[in-house]
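Engineer: no sequence on this one, just coordinates:
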């Protein structure tokens, strides 16, 4: 049996950690950082300690910008 984590409703200004973004996008960390190096990842915020955060609204906008029309 697969257990799906319970997701709470996200606020638009909520800051997400990279692991949260990876889980949402279902991609490995290497893919995310490759996208970041290519300049095609969602916008990130870099803290002074080097950790990254992504605003929920920026992730949603990024996902919507990649939608394709039905063939």
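Structural biologist: Looks like it came in fine. These numbers were taken from a predicted model, which means no experiment stands behind them.
Engineer: every contact and neighbour count from this point should use C-alpha atoms.
Structural biologist: Fine.
Engineer: what's the burial count for residue 68?
Structural biologist: Applying other CA atoms under 10 Å, we find 7 other residues in the vicinity of residue 68.
Engineer: tell me if it really is in a helix.
Structural biologist: No - if the criterion is DSSP: H, G, I helix; E, B strand; the rest coil, then residue 68 is coil and not within a helix.
Engineer: from residue 13, how far out is it?
Structural biologist: Here the criterion is CA to CA, to the nearest Å. By it, residue 68 lies 26 Å from residue 13.
Engineer: ok, second structure coming up, stack it against the first:
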């Protein structure tokens, strides 16, 4: 995950949480980038944010999605 201070300082509402790219999330979840895009078209996967033509993810949203999936399996 890139920690570009310029990017962090421009997040809305004073949020200082770095956003994850699709590639960051792919590496974090150890799944292909194509799977993330497919999940997005199906309305599955963690909630992403469209910024122009790019998709970004809040780490807290990813963690919440993972926790919800863990609860669904248990």
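Structural biologist: Perfect, thanks for sending it. Bear in mind the structure is a predicted one, so any value in this text is a computation, not a measurement.
Engineer: secondary structure element holding the aligned residue in the second structure for residue 59 of the first structure?
Structural biologist: Under the alignment defined by TM-score structural alignment, residue 59 of the first structure is paired with residue 62 of the second structure. Counting by DSSP states H and E, the element that carries residue 62 of the second structure is helix 59-73.
Engineer: can you list contacts of that helix?
Structural biologist: Counting by CA atoms under 8 Å, 6 or more residues apart in numbering, helix 59-73 of the second structure makes contact with 17, 18, 19, 20, 45, 46, 47, all of which sit outside it.
Engineer: report the buried members of these.
Structural biologist: 18, 19, 20, 45, 46, 47 (16 or more other CA atoms under 10 Å).
Engineer: the fifth one: what's it in contact with?
Structural biologist: What that stands for is residue 46 of the second structure. When contacts are taken as CA under 8 Å, 6+ apart, residue 46 of the second structure is in contact with 57, 61, 62, 65.
Engineer: now, which of those residues sits nearest residue 30 of the second structure?
Structural biologist: Comparing the contacts of residue 46 of the second structure against residue 30 of the second structure with CA to CA picks out residue 62 as the nearest, at 13.4 Å.
Engineer: which stretches in the second structure count as helices?
Structural biologist: Chain-ordered helices for the second structure, with DSSP state H as the definition, fall at 5-9, 22-29, 33-42, 59-73.
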